[in-house]
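Q: Need coordinates for the below:
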Amino acid sequence: MDALYTAAAGMIAQNQQLALVAGNLANANSPGYLAQTGTFIAFPQGTVTRQGVSPGVVGSSSDGVALTSGLNPAASGVNQTNQPTDLAILGPGFFQVKTPAGISYTRDGHFSLDAQGHLVTAAGDWVLADNGQPITLAPGPFTVSPTGVISQNNQVVATLALTGLQPTGMTSLGNNLYRGTPSPFTGSVEQGALNTSNVDLGTAAAQLIEAQTRYQSLAQMVNEESNRLKAAATLGVVG
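A: Prediction:
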């Protein structure tokens, strides 16, 4: 029975890995997307119990594997767009935005101006200045310096709230938004450009094939072990 539980645990982990890699491939062209990473870990031996009319311990499960996920914090490339509201971060770092769920961070600098002149994300969330307030611009051209200073009509309007995030503990909120522990910003800003995703297509394709192959092998192991247990259950007891 140990082999059955081990193989089943492996199938679950490989299925999660398939979903993770598929998500990376689906977002390979999403500006500022950070690739998800998966790490297989062993979980300790546990007791298997039976529920129902005759509850009790029926055995123990052998060591299996589980998948823990994280984010690849590596900086990505940059595509030139020549759109003044598009902003990219060279090196590590994030823009700070205000969402209905609170303060979040993004590398997706595909911004625009709403009807009130607020600088907003593609989802309509406010891009924040370093004083925690939304950034409001008048109609007309503006410039953004490498340090995030926004100027218009030869006057400083605001400075972008820019931050780094500690790699440990970073979480994805979806829509290219992230949470984490802030750290000093060490990058720079480029106007008229967008960050690419940091998904490595070659690596992701290889991971997808590997996960599929392992899943199929484990599924075969589960079938063989199930058949063995069924055969064992039909054997008579010699007394």
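Q: Only C-alpha atoms from now on, for both contacts and neighbour counts.
A: OK.
Q: which residues are in contact with the helix or strand hosting Ser151?
A: According to DSSP states H and E, Ser151 maps onto strand 149-152. Contact with strand 149-152 is made by 137, 141-144, 156-160, as judged by C-alpha atoms under 8 Å, 6 or more residues apart in numbering.
Q: Now, of those, which are buried?
A: 137, 142-144, 157-160 (16 or more other C-alpha atoms under 10 Å).
Q: Show me the helices in the chain, by range?
A: For the chain, the helices defined by DSSP state H occupy 2-26, 201-233.
Q: To compare against the first, here's the next sequence to fold:
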Amino acid sequence: MIRGWYTGASGMNVQQQRLDTIANNLANVDTAGFKKDVTSVKSFSELLLRRQDADGVYENIFGSADAAPIIGKLGTGCETNENFIDFTEGSLRLTDTPTDFALHGKGFFVIMTPEGERYTRNGNFMLGKEGILETKDGYPVLGENGYIYLEDDKFKVNEDGIIVTKDNEVVDRFRCVRFDNERYLKKIGNSMYLDNDISGPAHIAEGDERPQFIQNYMETSNVNVVNEMVRMIEVNRAYEANQKTIQSEDAMMNTLWNRVASVQR
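A: Have a look, this model is predicted:
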């Protein structure tokens, strides 16, 4: 019975973590370039139950049979296996703003922050006071030659990320990076990511690895509200089921204690 408490409690913990992930996804459904989190769950090793008495094989007129057959498997709970980022591309929304960009394909813009280089899929940029292309938070966007300086918003960007002025002068080319295991990048807020040992370091995206740059468009969140709501209902039902399991185990234990106490009197 004690095992039943731990099994139910582990299930409740897992469902609470799944609910937190879903809530965060729904909160960012309108955040440009946001990528949803996915929680995967794994079960603890199951116990194989056998009868303890009459172990061995007996013979009869029909042949032989196992005297200690397998009763079945007993689950011992579950735990969160991992939380990872789903980088499925979101839909593109037309903004008709020259400083808005979307990436079609895998890849990231490079942003310079006070803590160093960070990476994002959110191409909702603007021109700063000094003519530097920046994020909405004021962090410069990096090109292959450093900061991207523009005189005005009368510029064009081709599919390769090359920035050209209205006089057809090349300004710079967007710096774009990829990762070996991008799903394990660390979210640091504002739709930006930080690399780590699991994701691997950033490397410049060239050739077939380089995504297509689309000007005047913005990539929306890849969160599907309907799917997330369905998952939320599923999580709530699973949480309630584990809760009832613990309540049933508690009632059984209470009955056992009361009967043992009455016999001892």
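Q: picking up where we left off before, ranking the helices of structure 1 by burial, who's on top?
A: helix 2-26 (a mean of 19; mean count of other C-alpha atoms under 10 Å).
Q: list the contacts for the residue nearest in space to the middle of structure 1?
A: For structure 1, the residue nearest the mean C-alpha position is Gln36 (4.1 Å; C-alpha atoms, centre = their mean). Going by C-alpha under 8 Å, 6+ apart, Gln36 of structure 1 touches 20-21, 24, 69-72.
Q: returning to that earlier point: out of the helices of structure 1, which is closest to Gln83 of structure 1?
A: Closest of the helices of structure 1 to Gln83 of structure 1 is helix 2-26, at 24.9 Å (criterion: C-alpha to C-alpha).
Q: Now do that closest one: which elements does it pack against?
A: Here helix 2-26 of structure 1 is seen to pack against strand 36-43, strand 56-61, strand 64-71, helix 201-233 when contacts are counted using 3 or more C-alpha pairs under 8 Å, 6 or more residues apart in numbering; DSSP states H and E.
Q: can you list the residues that contact it?
A: Residues contacting helix 2-26 of structure 1 (C-alpha under 8 Å, 6+ apart): 35-38, 40, 60-67, 199, 201, 204-205, 207-208, 211-212, 214-215, 218-219, 221-222, 225-226.
Q: Using the aligned residues only, give the average distance of that helix to structure 2.
A: Once the two models are superposed, helix 2-26 of structure 1 sits on average 0.8 Å from its counterpart in structure 2 (mean C-alpha distance after the TM-score superposition for structure 1).
Q: what do we get in structure 2 for Leu71 of structure 1?
A: In structure 2, the residue paired with Leu71 of structure 1 is Ile85, using TM-score structural alignment.
Q: Give me the neighbour count for that match.
A: Look at Ile85 of structure 2: counted by other C-alpha atoms under 10 Å, it has 17 neighbours.
Q: ok, now Leu34 of structure 1?
A: 28.
Q: Please look at it and Val199 and confirm they touch.
A: Yes - counting by C-alpha atoms under 8 Å, Val199 is a contact partner of Leu34 of structure 1 at 7.0 Å.
Q: Cys46 of structure 1 against Gly64, yeah?
A: I think there's a mix-up here, since residue 46 of structure 1 is Gly and not Cys. No - using C-alpha under 8 Å, Gly46 of structure 1 is not in contact with Gly64; the gap is 9.8 Å.
Q: More neighbours: these two, which one.
A: Gly64 (21 against 12).
Q: how much space between the closest residue in space to the more buried one that isn't next to it in sequence and Val65 of structure 1?
A: Among residues not flanking Gly64 of structure 1 along the chain, Thr6 sits closest, at 4.8 Å (C-alpha to C-alpha, 6 or more residues apart in numbering). Thr6 of structure 1 is 7 Å from Val65 of structure 1, where distance means C-alpha to C-alpha, to the nearest Å.
Q: same thing with Gly102 of structure 1?
A: 35 Å.
Q: Just want to know which of those two has more residues nearby.
A: Taking neighbours as other C-alpha under 10 Å, Gly102 of structure 1 and Val65 compare with Val65 leading, 21 against 8.
Q: Wait, the more buried one touches Gln45, no?
A: No - with contact defined as C-alpha under 8 Å, Val65 of structure 1 does not reach Gln45; the gap is 10.6 Å.
Q: So which of the helices of structure 1 is nearest Ala123 of structure 1?
A: Of all those, helix 2-26 comes closest under C-alpha to C-alpha, at 18.7 Å.
Q: relative to helix 201-233, how tilted is that closest one?
A: 160 degrees (axes from the mean of the first three to the mean of the last three C-alpha atoms, to 10 degrees).
Q: Ser172 of structure 1 maps to what in structure 2?
A: By TM-score structural alignment, Ser172 of structure 1 lines up with Lys187.
Q: could you measure the aligned partner of Val157 of structure 1 in structure 2 against Thr120 of structure 2, distance?
A: Counting by TM-score structural alignment, Val157 of structure 1 lines up with Val171 in structure 2. According to C-alpha to C-alpha, Val171 of structure 2 and Thr120 of structure 2 sit 22 Å apart.
Q: One more: Asn236 of structure 2?
A: In terms of C-alpha to C-alpha, Asn236 of structure 2 sits 33 Å off from Thr120 of structure 2.
Q: Ala23 of structure 2 now?
A: In terms of C-alpha to C-alpha, Ala23 of structure 2 sits 22 Å off from Thr120 of structure 2.
Q: on that earlier part again, now the residue nearest to Gly64 of structure 1: how far from Leu229 of structure 1?
A: Counting by C-alpha to C-alpha - Thr6 of structure 1 and Leu229 of structure 1 are separated by 15 Å.
Q: What separation do you get for Leu128 of structure 1 and Phe111 of structure 1?
A: 12 Å.
Q: same check, this time on Thr213 of structure 1
A: Thr213 of structure 1 is 41 Å from Phe111 of structure 1, by C-alpha to C-alpha.
Q: Next: Ala204 of structure 1.
A: 28 Å.
Q: now Asp200 of structure 1
A: 25 Å.
Q: More neighbours: these two, which one.
A: Phe111 (22 against 13).
Q: what residue of structure 2 matches up with the more buried one?
A: Phe111 of structure 1 maps onto Phe125 in structure 2, by TM-score structural alignment.
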